[in-house]
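Q: This is the structure alone, sequence omitted:
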């Protein structure tokens, strides 16, 4: 019964996001809330503009893994902001307050976990989607528009479930029920992980049937849900379900908990086939491709960098729509260059980037020189990381100048009152930023929630697990590296060794995920689905101390910027919020919590 009240309150909150509901008087009576809610439903779904506004509000919560102020946006909690999902991983350190601090040190509980507000917010939006699908037929929208927008709501509902499942494992599926009838009994308990994945995949298929492909979409509707987005979300979740965390060797043998955190208790290769087929379905649309443009004299990897500044491009499948601005540059860049340095990449991430010839820095023939650690690196490195002597626009000199990281290290200049904003690692982020042609200006861009490269990588990963490193798998990795600006070499292999084993190619693919999608919200989920977080997220988060010598040269010393803890098995899944578990004895908490 408490769940009914909570979900009803969530819907009232959803309607309150429209301006007309703000002035409504708050009542302590549940029946009064239902009456007020009903009156406002009448207003919303009797007006076309308000009906579409109600739907559009749901879109605002689809970019929470990569927008830099996502925590403040989703909770309205001042002082609890951190840069992006990357700051909950070994890749990056932000200002380092809660919730990041408790999470990284293993001190989080079910009462203060960073995802607690996600749980409530996503169920709020799921119920709003249910409302929309139920009520849209009463709206003055045309029948065609009713069908299309109901398809959008169906996808958004699946998307919010996918967000819940990625954090918590199996969650409660409410179907089309809105839970407004207090006389209706409800069993408040979780569905299995398999049931949730199968439901999301099925809902994506149903939504796809009611939505146009991108090429048939009105250009003015760019960013609204289309068929490609539906198929891509399905593929993402099936790749996850086939991965080690969910496919064999579960983290718990408890017969009650195991189905909540695992698709199959024993390894099932057919899950990889389903994942491959789902990725291939997106590839076969012929709608998307790797974005790669070159201009005369452009630097290696120019197309990869330019993609993130191009609002509409052939690679973005699901964009998170933004208004123009410089908020990303203001968040990423150091104070001396017009930013605030919110998020500082770690040496852990820097070490993942190989060399321009495609070789890992530790590989024979890579050409890596520890005395000049940033020379001849993978071009994606230069477009992701601000490092010592990186060229960046200088507001003081009004030109492109090398940045002296050694002057901005936290603790060096303590008299200016801005120590907390200085780099904690010896690096700053520049991923997706406009940073190479002068003073950064307002960018009319969007962020990539899902892009085509993820489909290529998912297909290559799945096929490698099924058949090993076939020519097809090799070609996908080479295509991605080519677009990144890596040199082909005399053998045309882009740094890949011939005759790799399945295990070696698996390592290559995982490394490509790490560097290709850095700061796009993937690493947290990837290290969990691969079941590698107990290693990658359970070691020191390193930085690079830079010292300038009297002769003008620099020395570099790796240091521990922060000690991190990953507690097995509990941190593979977020805990359900403490208050939610207390609502029902049948709502089981995740292992270890």
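A: Ah, there it is. These numbers were taken from a predicted model, which means no experiment stands behind them.

Q: contacts, neighbours, all on C-alpha from now
A: OK.

Q: Can you show me the helices along the stretch 351-500 of the chain?
A: 379-382, 452-467, 471-484 (DSSP state H, counting those that start in this stretch).

Q: now do the stretch 201-350 of the chain
A: 227-242, 258-261, 270-283, 302-307, 327-332, 347-352.

Q: most tightly surrounded among those?
A: Of these, the one with the most neighbours on average (mean count of other C-alpha atoms under 10 Å) is helix 227-242, at a mean of 25.

Q: could you give the angle of that helix to helix 452-467?
A: With axes from the mean of the first three to the mean of the last three C-alpha atoms, to 10 degrees as the basis, helix 227-242 and helix 452-467 are set at 40 degrees to each other.

Q: who does helix 227-242 touch, helix- and strand-wise?
A: Under the contact definition 3 or more C-alpha pairs under 8 Å, 6 or more residues apart in numbering; DSSP states H and E, helix 227-242 sits against helix 143-168, helix 193-209, helix 270-283, strand 316-321, strand 446-451, helix 452-467.

Q: could you redo the last one with a cut-off of 6 Å?
A: helix 193-209, helix 270-283 (3 or more C-alpha pairs under 6 Å, 6 or more residues apart in numbering; DSSP states H and E).

Q: the inter-axis angle of the shortest one versus helix 227-242?
A: Spelled out, it's helix 270-283. Using the same axes, to 10 degrees: helix 270-283 against helix 227-242 is 160 degrees.

Q: so helix 270-283 versus strand 316-321, what angle?
A: Using the same axes, to 10 degrees: helix 270-283 against strand 316-321 is 80 degrees.

Q: Would you mind pulling up the elements that helix 270-283 packs against?
A: helix 227-242, helix 452-467.

Q: Which stretches in the stretch 301-450 of the chain count as strands?
A: Assigned by DSSP state E, counting those that start in this stretch, the strands in the stretch 301-450 of the chain fall at 316-321, 344-345, 385-386, 391-394, 399-402, 428-429, 446-451.

Q: How about the stretch 51-200 of the chain?
A: With DSSP E, counting those that start in this stretch as the criterion, the stretch 51-200 of the chain has strands spanning 92-93.

Q: can you give me the helices for it?
A: 70-75, 100-104, 116-135, 143-168, 193-209.

Q: structure B:
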């Protein structure tokens, strides 16, 4: 069965080469590009062009090793979680400046590629939509390819909106490199409401033409009707949230319920194994990797130094503290049973599936973060790779993959863009805000907590109490999946969560007794009001002859 990865060779065909040139006696026939005529005369070639739009160009060092980037950060060295209170990237790689509020148009860190890659992807989708009607193929295939291009274009706009707010909607007119980019209207930003409306319309157009299932010749990893409806639900959830405030919670709830009502998706029985199973019925849309295709090796990038790992995205104590006890009580509750001397006992089972901690069983051994002498501490091998937070990442890691010398083995874990648990959480949040904590809200949260092995929420919660419960549930259920960065912003609580110190823990051992001491793992953490959205890179402003308006505050 084909996957998207098997088609990436076409990305070597420069987009510039997809346009015709005036002939003269100096012209030669290029062999590294495809003409418009060839593209629209071969439906298989055109379909490969569409498939490749799921991927983007590499624009920065330390991203997209081996395979090209998709949407967001996915499985990169520094993940998006390390710009939040979930983790820090142990070796910085241009993440600490964002954590410390030093983000600027001239210095965007790892956040600097979203603008350029998104608009390049949009232009490439516009190109496909311009020529698809000229394609010689069945109407059914043509309808699907159009829908797929609308989906990809809508996703690119979603990435722009959630990172920059109101952005430029280029419509269908910009699709060639030769198009006139000098006019001021080309760089005119639309309102946030209009941007959301446009992106939602893209997902509606996609949903109308996409198949319900990826089967037959429709390869896994490509968009479906459910994927389009799920991203529409995410867009409308953002639109109703305090930062955006351009939509209604009722619309967001209805959009999430439309995905639920497909009755196609369900929760995986085991939370931990979900992230290793590309065929899980919980997955709505995913990024697939082909066998032996080189990409970032997760296990060595994030593993403990005692196993020859590089630590990578190390979880913060801020996140660890969000996991309740397995009786459903917060660790700050005096009746919860939390024991500061044994802080990892009887916690939410999702904690054990997400984070490696001192004493955790791992690969037939025990993680030793303690000093003196712990092999996964600064006293162990490769001590420059010792965690700065006192934790290592477990989520997404496949214990069957080697940590030491993994370069010829590519892990096949999918990167999940959207899964059913998110939809249940989207529905619960929107419905609670629209109508209060009714039975359907409780049921959506119960499905997730039951799968995790956690008790149901207490009956009789107020709307405000349910808001707090849902936010905590999103924090632990969706940890490291690129939601926290956007959630705390859309809720307008980032001025609290992102200004809190980046906490870790020091573990010391004396005899058989461990002592756990909270510490600041990364100093200088800072969030300002302007940081609710990203700055547009200065180079993009300059390329527009300063006609493009910078994000407010920068």
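A: Cool, the structure landed. Keep in mind that this is a model prediction, so the values were computed, not measured.

Q: Superposed, how do the two chains score by TM?
A: After superposition, the two chains reach a TM-score of 0.86 (TM-score structural alignment, normalised by the length of the second structure), with 522 aligned residues with a C-alpha RMSD of 3.5 Å.

Q: Ok, which of the helices of the stretch 51-200 of the first structure comes nearest residue 528 of the first structure?
A: With C-alpha to C-alpha, the closest approach to residue 528 of the first structure among those belongs to helix 143-168: 9.3 Å.

Q: That closest one corresponds to what range in the second structure?
A: Aligned by TM-score structural alignment, helix 143-168 of the first structure falls on residues 139-164 of the second structure.

Q: OK, contacts around the nearest residue to residue 217 of the first structure once chain neighbours are set aside?
A: Distances taken as C-alpha to C-alpha, 6 or more residues apart in numbering place residue 226 nearest to residue 217 of the first structure, at 7.6 Å, with adjacent residues excluded. Contacts for residue 226 of the first structure (C-alpha atoms under 6 Å, 6 or more residues apart in numbering) come out as 211, 212, 213.

Q: Nearest residue to the middle of the first structure?
A: residue 521 (2.8 Å; C-alpha atoms, centre = their mean).

Q: how much space between the aligned partner of that residue in the second structure and residue 162 of the second structure?
A: For residue 521 of the first structure, the aligned position in the second structure is residue 482, judged by TM-score structural alignment. Residue 482 of the second structure sits 12 Å away from residue 162 of the second structure, going by C-alpha to C-alpha, to the nearest Å.

Q: What residue in the second structure is paired with residue 238 of the first structure?
A: With TM-score structural alignment as the criterion, residue 238 of the first structure matches residue 236.

Q: Make sure its match is actually in contact with residue 250.
A: No. With contact defined as C-alpha atoms under 6 Å, residue 236 of the second structure does not reach residue 250; the gap is 9.4 Å.

Q: one step back: may I see the helices of the stretch 51-200 of the first structure organised as CSV, with distance to residue 304 of the first structure added?
A: Output for those, formatted as CSV (distance: least, C-alpha to C-alpha, whole Å):
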stretch, distance to residue 304 of the first structure
helix 70-75, 24
helix 100-104, 30
helix 116-135, 31
helix 143-168, 27
helix 193-209, 29
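
Q: which one of these lies closest to residue 394 of the first structure?
A: Of all those, helix 70-75 sits nearest to residue 394 of the first structure, with 28.1 Å by C-alpha to C-alpha.

Q: Pick the most buried one from the strands of the stretch 301-450 of the first structure.
A: The most buried stretch of these, if neighbours are counted by mean count of other C-alpha under 10 Å, is strand 344-345, with a mean of 30.

Q: if we can go back for a sec, okay, the residue lying closest to the match of residue 238 of the first structure once chain neighbours are set aside and residue 536 of the second structure: tell me how far apart.
A: Nearest non-adjacent residue to residue 236 of the second structure, counting by C-alpha to C-alpha, 6+ apart: residue 252, 4.8 Å away. Distance, residue 252 of the second structure to residue 536 of the second structure, by C-alpha to C-alpha: 28 Å.

Q: quick one on the thing from earlier: quick one, which of the helices of the stretch 201-350 of the first structure gets closest to residue 375 of the first structure.
A: helix 347-352 (12.5 Å).

Q: In the second structure, what stretch matches that closest one?
A: Aligning helix 347-352 of the first structure against the second structure (TM-score structural alignment) gives residues 317-322.

Q: who's in contact with that stretch?
A: By C-alpha under 6 Å, 6+ apart, stretch 317-322 of the second structure touches 86, 503, 504.

Q: Quick one: map the last one onto the first structure.
A: Taking TM-score structural alignment, the alignment pairs residue 504 of the second structure with residue 543 from the first structure.

Q: again with residue 445 of the second structure
A: Match for residue 445 of the second structure (TM-score structural alignment): residue 477.

Q: go on, residue 276 of the second structure?
A: For residue 276 of the second structure, the aligned position in the first structure is residue 309, judged by TM-score structural alignment.

Q: Provide a list of residues in contact with the closest residue to its match other than its chain neighbours.
A: Distance criterion C-alpha to C-alpha, 6+ apart; nearest residue to residue 309 of the first structure, sequence neighbours excluded, is residue 445 at 5.6 Å. Counting by C-alpha under 6 Å, 6+ apart, residue 445 of the first structure makes contact with 309, 310, 311.

Q: which among these gets closest to residue 23 of the first structure?
A: For those, the nearest to residue 23 of the first structure is residue 311 (36.3 Å; C-alpha to C-alpha).

Q: what about the closest one, neighbour count?
A: When neighbours are defined as other C-alpha atoms under 10 Å, residue 311 of the first structure has 20 of them.

Q: do the same with the one 3 residues further on
A: Applying other C-alpha under 10 Å, we find 15 other residues in the vicinity of residue 314 of the first structure.

Q: now the closest residue to it other than its chain neighbours: how far from residue 223 of the first structure?
A: Leaving aside its sequence neighbours, residue 314 of the first structure sits nearest to residue 288 (C-alpha to C-alpha, 6+ apart; 5.1 Å). Going from residue 288 of the first structure to residue 223 of the first structure by C-alpha to C-alpha gives 15 Å.

Q: what does residue 44 of the first structure give?
A: 23 Å.

Q: now residue 275 of the first structure
A: For residue 275 of the first structure, the distance to residue 223 of the first structure - C-alpha to C-alpha - is 25 Å.

Q: same thing with residue 194 of the first structure?
A: Distance of residue 194 of the first structure to residue 223 of the first structure, computed by C-alpha to C-alpha: 30 Å.
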